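S.K.: Sequence and predicted structure are below.
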Amino acid sequence: MKNGKPKLTRRDADGLFPDLQQSGAHLASRPDNPFGEEVSRTTDRRDRDEAKLWKDNLVTLPAAIELPPGYESVSHVRDAMERAWRMKWVRESGNEVVAEFPEGWAAARPASGPIELKDATGVVRAVYGWGGDAEVRLLPRYRVETQENSSSGLGSLLVRDRENGQILERSSTWSAKTGTNHPDWTRLSAWLDKQYPLHRDPLRLWTDCEGNRG
């Protein structure tokens, strides 16, 4: 007979750890949640909500971008967008590119017209169509807009701050000529150039863009 230590039986083990036997502990099961089932459900729900928010911030855009004044290439614009908007380019496939935007940004398809990329406050920062030749067009903070009188059919002009909707300057002339043909187009354009020399750059002058420049 071989000499050696006797085997430890289940009864012997129960004798060594009587508290486990009396409490009915689950030796081979998943440990009980010390924080309770409600905390577990809350954590699971929060994880799902965070995942949903992250997915909502992913927007598919056309790969092509209409070059704003002063930008030499699409890659130049993309680099500037990353810095100014704190967004990320995720992947590109064919004529499409997927981008991750800050929380609250989203793409919206109106009843008519191009798709609108809106920031967290609901301001449209870019528009784009869909198809093989579609391009993303970034929108500036300040611009000259046409104001139409539905009763007379005449049009006027105004300079709008698109970030807060404030009208900064307006024309007192109502004319059948609209847009760049309006008699006051040159005057208002010159006023805008003087007040905001960088207004043609859609990635400047916005509060978030300037703040993200460091």
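M.R.: Ah, there it is.
S.K.: okay, CA-based contacts and neighbour counts for the rest of this
M.R.: Fine.
S.K.: shouldn't residue 175 be in contact with residue 152?
M.R.: No - in this structure, residue 175 is not within contact of residue 152 by Cα atoms under 8 Å, at 9.7 Å.
S.K.: For those two, indicate the residue with more neighbours.
M.R.: The neighbour comparison of residue 175 against residue 152 (other Cα atoms under 10 Å) goes to residue 175, with 18 against 10.
S.K.: quick one, longest helix in this protein?
M.R.: Looking across the chain with DSSP state H, the single longest helix is helix 37-56.
S.K.: elements contacting the helix or strand that that one is followed by?
M.R.: For helix 37-56, the succeeding helix or strand toward the C-terminus, using DSSP states H and E, is strand 58-62. Applying 3 or more Cα pairs under 8 Å, 6 or more residues apart in numbering; DSSP states H and E, one finds that strand 58-62 contacts strand 96-100, strand 135-138.
S.K.: quick one, strand 58-62 and strand 96-100 angle?
M.R.: 150 degrees (axes from the mean of the first three to the mean of the last three Cα atoms, to 10 degrees).
S.K.: mind listing what's buried in strand 58-62?
M.R.: Within strand 58-62, the residues that count as buried by 16 or more other Cα atoms under 10 Å are 58-59, 61-62.
S.K.: Use this one as the comparison:
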Amino acid sequence: MLQRNPMKKGKTKLTRHDAERLFEGLPAGNVKTSSRPENPFEAGAFDVVERVDVESKLWKDNLISIPMAIELPAGYESISRMRESMVKAWRVKWVREGKSEVVTEFPEGWTAVRPKSGPIELRDASGVVRALYGWAEDAELRILPRYQLESQTNSSSGLGSLLVRDRMNGQILERSSIWSAQTGTNHPDWTRLSVWLKAHYPQHHDPLRYWEDCERNILG
């Protein structure tokens, strides 16, 4: 004779009314129904992100305003010719021209240092001063060469001497042993050191030559 299995006991099933009582007092939310899932990439989702990204690209630390006027070194017949050479040797980009200055994009790491006194110093990524310019509207950009014949003064005696310096690393390549009351081009050793500099670096007057970055960019 078959015996009837007793019904298994289970958890009490909640009615809809019981379930609603569990959430009494909570604010009702607006339920939005749709026949298809919402698109998480709908228009406007990335507007803010894209705007921030664009704005960050508009400003760069290596954007520097320099004078429109340039002190022309020997061998450069015009400012336009000089600017063409600057683009090639320094890899600069002319961004925006004003009345007396031009906003220029320099290679990464270049800066303009404004001392308390004296001209503004345009420095490359290694901190070497590559050019100078003044504060006035009619200021000119003076680009400095790598090799330079410099005067030095003895603070004790007041006498002057001369030396040839490699401005890229600060090394003194040649110097005069004469300390004289005559300084600059009047110094007794000025002619000798000028001849030495020209013999070793024939294009030393060109401020865009001999620098490692300039030579690399010009040849490249």
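M.R.: Here it is on my side, so go on. Just so it is clear, the structure is predicted and the values come from calculations on it, not from any experiment.
S.K.: Just name the most buried of the helices and strands packed on strand 58-62 of the first structure.
M.R.: Ranked by mean neighbour count, those are led by strand 135-138 with a mean of 20 (mean count of other Cα atoms under 10 Å).
S.K.: Comparing that strand with the second structure, how large is the average distance?
M.R.: Taken over the aligned residues, the distance from strand 135-138 of the first structure to the second structure averages 0.5 Å (mean Cα distance after the TM-score superposition for the first structure).
S.K.: What range does that strand cover in the second structure?
M.R.: Mapped onto the second structure using TM-score structural alignment, strand 135-138 of the first structure spans residues 140-143.
S.K.: And that stretch, how far out from the chain middle?
M.R.: Its chain's average C-alpha position is 19 Å from that of stretch 140-143 of the second structure, according to Cα atoms, centre = their mean, to the nearest Å.
S.K.: And stretch 133-148 of the second structure, by the same measure?
M.R.: Counting by Cα atoms, centre = their mean, stretch 133-148 of the second structure comes out at 19 Å from the chain centroid.
S.K.: Check the gap between residue 106 of the second structure and residue 215 of the second structure for me.
M.R.: Residue 106 of the second structure is 17 Å from residue 215 of the second structure, where distance means Cα to Cα, to the nearest Å.
S.K.: who's more crowded, these two?
M.R.: Legend: neighbour count by other Cα under 10 Å for residue 106 of the second structure and residue 215, higher for residue 106 (21 against 15).
S.K.: any idea what that one aligns with in the first structure?
M.R.: Looks like residue 106 of the second structure aligns to residue 101 there (TM-score structural alignment).
S.K.: so that match makes contact with residue 57?
M.R.: Yes - between residue 101 of the first structure and residue 57 there is a contact under Cα under 8 Å: 5.3 Å.
S.K.: how close does the residue lying closest to residue 138 of the first structure once chain neighbours are set aside sit to residue 12 of the first structure?
M.R.: Leaving aside its sequence neighbours, residue 138 of the first structure sits nearest to residue 126 (Cα to Cα, 6 or more residues apart in numbering; 4.3 Å). In this structure, residue 126 of the first structure and residue 12 of the first structure are 75 Å apart, going by Cα to Cα.
S.K.: So those two - more neighbours on which side?
M.R.: The residue with more neighbours, out of residue 126 of the first structure and residue 12, is residue 126; 18 against 11, by other Cα under 10 Å.
S.K.: That one -> the second structure?
M.R.: Match for residue 126 of the first structure (TM-score structural alignment): residue 131.
S.K.: That match and residue 119 touch, don't they?
M.R.: No - counting by Cα under 8 Å, residue 131 of the second structure sits too far from residue 119 to count as a contact (9.6 Å).
S.K.: Would you point out which residue is most central in the second structure?
M.R.: Geometric centre of the second structure, nearest residue: residue 62, 2.4 Å, by Cα atoms, centre = their mean.
S.K.: quick one: which two of the buried residues of strand 58-62 of the first structure are the most distant?
M.R.: The span of the buried residues of strand 58-62 of the first structure, defined through Cα to Cα, is set by 58 and 62 at 13.4 Å.
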